[in-house]
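1. have a look; sequence and predicted model below, questions after that.
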Amino acid sequence: MNNIQRPALDRSLYEPSHLWALAHFVYALALFFVPGYLSYQVALSELPLWAQIPAIALLTILAGYGLNLLGVIGHEGTHGNFVKNRRLSAVIGIFSASAVVSYMEMGFALSHWNHHRFTNQKDDPNVYPVENLKTWWSRLLMSRINYNLVYLKDTFSMAMGKIPAFKYKVAFTEADQILFARLNFLFAAMWIALYAAIFTIDWRAGVFVVALPTLAVKFIAACQIFIDHGGLDDDRLFRNSWSRTSPLMTILFFGANYHNEHHAYPGIPCYRLPQVHRILREKGVFEAVPVPVERGFFKSFKPLFQVYAPTAKGDDFDPFELPQAPASSDERGVPQAAAVAVGAVGSAR
């Protein structure tokens, strides 16, 4: 068991910034569409094939990371970290993440809160869709298919008015969950209609701007659970997730690469997690606990080859509670009665 507790951090770190949220959304869209469009232009150019292929490959990977960032906004939105109004935060996040064809954010959100509550433990719902995938190639090929099928099924159940049973509630009422699930299908149809229009105008643009980045994001996202938690058989505080501190990782993930900090402080927006990392270092956390940190970009993918399996039981703490906060307050200083009313704090069913 860890003897160290999560240091209490300044409340301002928890407050979403609308300017940063706008920057995140614009940056994600630009990283998706601009490299995709440039890839399309390279394909139409008279450059020799030996120059076209690597250029298109690099641009497609960048566009895939842009599309992945739109998915990260979904994650931030359903955490309530994107804008100050939690319901609006979720709606924006669901709209943004719906850009990723076949991915349903609400199905993810439902299990994701349980993933935070029971990280790497037997009740962590992230483990079981990929527990039989032991090789790197099977993980790359199958993990997103497995996860997306689960999320699609759960989102459909919610849209039909039946909330799948989990031990830990998400931070929204059941009525909100049903509404958000229905919006998820609507937003997904809107993005598919946009992509269909691009294909209709110019099928080659559709291939390079939409299809190839969509294929790339499947492999990028396939790595995610493993580079976040692979090789860590310890579910203790500050030992259950990787922090990938490469500057390139930070550029491509907008700060969400500091995953250990996110699990310790899930109410803090991703763009502030590098700052949280520095604060924890200054407070001596990294000296007291052997925190899993990987500084190299390519080395960050090593957990793709490592064991990912649940542990029996470790530290039991609620990550959504503000560390060292008075018993009468939630993570944003809201009285518990009000917190329950707005669904700001999860609780066991």
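-> Right, received. Where do you want to start?

2. please count neighbours and contacts with C-alpha atoms only from this point.
-> Fine.

3. who touches the residue nearest to Pro269 when sequence neighbours are not counted in this structure?
-> Ranked by CA to CA, 6 or more residues apart in numbering and with sequence neighbours excluded, the top spatial neighbour of Pro269 is Asn81, at 5.1 Å. By CA atoms under 8 Å, 6 or more residues apart in numbering, the contact set of Asn81 is Tyr14, Glu15, Pro16, Ser89, Gly267, Ile268, Pro269.

4. this is the other structure I want to compare:
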Amino acid sequence: MSAVRLLPPDRFFDRAEWSAITTASRWRGPWLVAHAWIVSIAAVGLAAWSGNPAAWLLAVAIVGGRQLGLAILMHEAAHGLLHPNRKLNNFLGQWLTGAAVGSDLIAYRTYHLQHHKFTQQPEDPDLSLSKPFPTTRASLGRKALRDLTGQTFFKQRAAQFGFALKGLKAMLRGEQVEKGRASTKAGTPFNKQSDDGMTSPTIDVAGAMTVARSVGRFLVVQGVLLAASLALYGWTPYLLWLAGLATTFQLYLRVRNIAEHACTTTGSDDPFTHARTTYAGWIARATVAPYWVNFHAEHHLFMGVPCYRLPAVHAMLGRQGKHDAMTIAPGYAAVLRRVTAKG
């Protein structure tokens, strides 16, 4: 296997700078989690209170961006960057972020670290996400339509619940797996989108049981949200949350996945070429690029840096003349033009 070459931090930082930039804050991670929930609850609550269909559509657009934000913050927790206390970091990543969008922190962490180890190499488990590009505008348009009409969501959830049922049956039969074992592929089908909107790995019994637990947490969170919605405003807030999860979240997730690695260099041993940084205005930050996820090249160069410090790393690389060696896009529209150059 051809693991990617790591950059020694002392090429860019002295010891004190590196310690400061990689030390997770005790309050910023929890605040970002709270922010995602506050914005989501305010968006669906105000839209329900207004009774205006235009406000409902706006709420679905906003809440999809914060749902992607929760997925991004689970990614932070997978790197241990959401809080310096490991137990609190994992609780935030498992229950308050990952469970809301149907992902399992531990399985995702196992899978995702393989992606970092072999980024854009043949062994990269995410290579299938970038391999189909460039594609045609018509092809990407069809995928976006499937996302916005809920087809991607229902296809993913049907597969996820099918795996969960197998896992639940194994649990009821009393089957045992090695403690701490997590199937690498158990984290893949429900937080990443392949060319057809869905990855379909073979999941073993351990993986199916992991998926079952993940679905259990997902249903618990959905039940809490539904109960709160019914107690305060009726069905409307929860239905708006669910609509965002089924539509805009799926589209934003696709665009985010595309922007990170599509049409970057494959098989290169130069770590500056493995991922793309995309400049994001306020609309992009509210939708496809929450919580500094657009600084993806910097994240791959220094994956121990919390998301809120990636802009500082980007500026530092610029001062050292490294931007020319990186793949940097002026915006998400430019990325979509680049990846639909075929034909």
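-> Great, that's in hand. Note that the structure is predicted; figures quoted are calculated from it, not measured.

5. list the TM-score for the superposed pair.
-> The TM-score (TM-score structural alignment, normalised by the length of the second structure) is 0.70; 286 aligned residues with a CA RMSD of 3.8 Å.

6. returning to that earlier point: residue in the second structure paired with the residue nearest to Pro269 of the first structure?
-> In the second structure, the residue matched to Asn81 of the first structure (TM-score structural alignment) is Leu81.

7. what about the counterpart of Tyr252 of the second structure in the first structure, which helix or strand?
-> Under the alignment (TM-score structural alignment), Tyr252 of the second structure pairs with Ile220 of the first structure. With secondary structure defined by DSSP states H and E, Ile220 of the first structure is part of helix 212-222.

8. list the contacts of that helix.
-> For helix 212-222 of the first structure, contacts defined as CA under 8 Å, 6+ apart pick out 32, 36, 60-61, 63-65, 67-68, 100-101, 139-144.

9. Ser102 of the first structure belongs to a helix?
-> No: read with DSSP: H, G, I helix; E, B strand; the rest coil, Ser102 of the first structure is coil and lies in no helix.

10. ok so, going back, would you mind measuring from the match of Asn81 of the first structure to Pro30 of the second structure?
-> According to CA to CA, to the nearest Å, Leu81 of the second structure and Pro30 of the second structure sit 11 Å apart.

11. do Ser130 of the second structure as well
-> Taken as CA to CA, the span from Ser130 of the second structure to Pro30 of the second structure is 32 Å.

12. neighbour count winner among those two?
-> Neighbour count, other CA atoms under 10 Å: between Ser130 of the second structure and Pro30, Ser130 has more, with 21 against 17.

13. coming back round to it: what residues does the helix or strand that the helix holding Ile220 of the first structure is followed by touch?
-> Sequence-wise, the next helix or strand downstream of helix 212-222 of the first structure (DSSP H and E) is helix 224-229. Residues outside helix 224-229 of the first structure that contact it (CA under 8 Å, 6+ apart) are 120, 126, 240-243, 259, 300-304, 306, 308.

14. for ChimeraX, what selects the buried ones among those residues?
-> Applied in ChimeraX, the following selects the buried portion of the contacts of helix 224-229 of the first structure according to 16 or more other CA atoms under 10 Å:
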select :120,126,240,241,242,243,259,300,301,303,304,306,308
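
15. now, which of the contacts of helix 224-229 of the first structure sits nearest Ile201 of the first structure?
-> Phe301 (38.0 Å; CA to CA).

16. now that closest one: closest residue in space, sequence neighbours ignored.
-> Ile227 is the one closest to Phe301 of the first structure (CA to CA, 6+ apart), at 5.6 Å.

17. now do Val60 of the second structure
-> Closest to Val60 of the second structure by CA to CA, 6+ apart is Gly244, at 4.7 Å.

18. what about the one you found, neighbour count?
-> Other residues near Gly244 of the second structure number 28, with proximity taken as other CA under 10 Å.

19. what sits against Leu82 of the second structure?
-> Leu82 of the second structure neighbours (CA under 8 Å, 6+ apart): Ala24, Ser25, Arg28, Gly29, Pro30, Leu73, Glu76, Asn89, Leu92, Gly93, Pro306.
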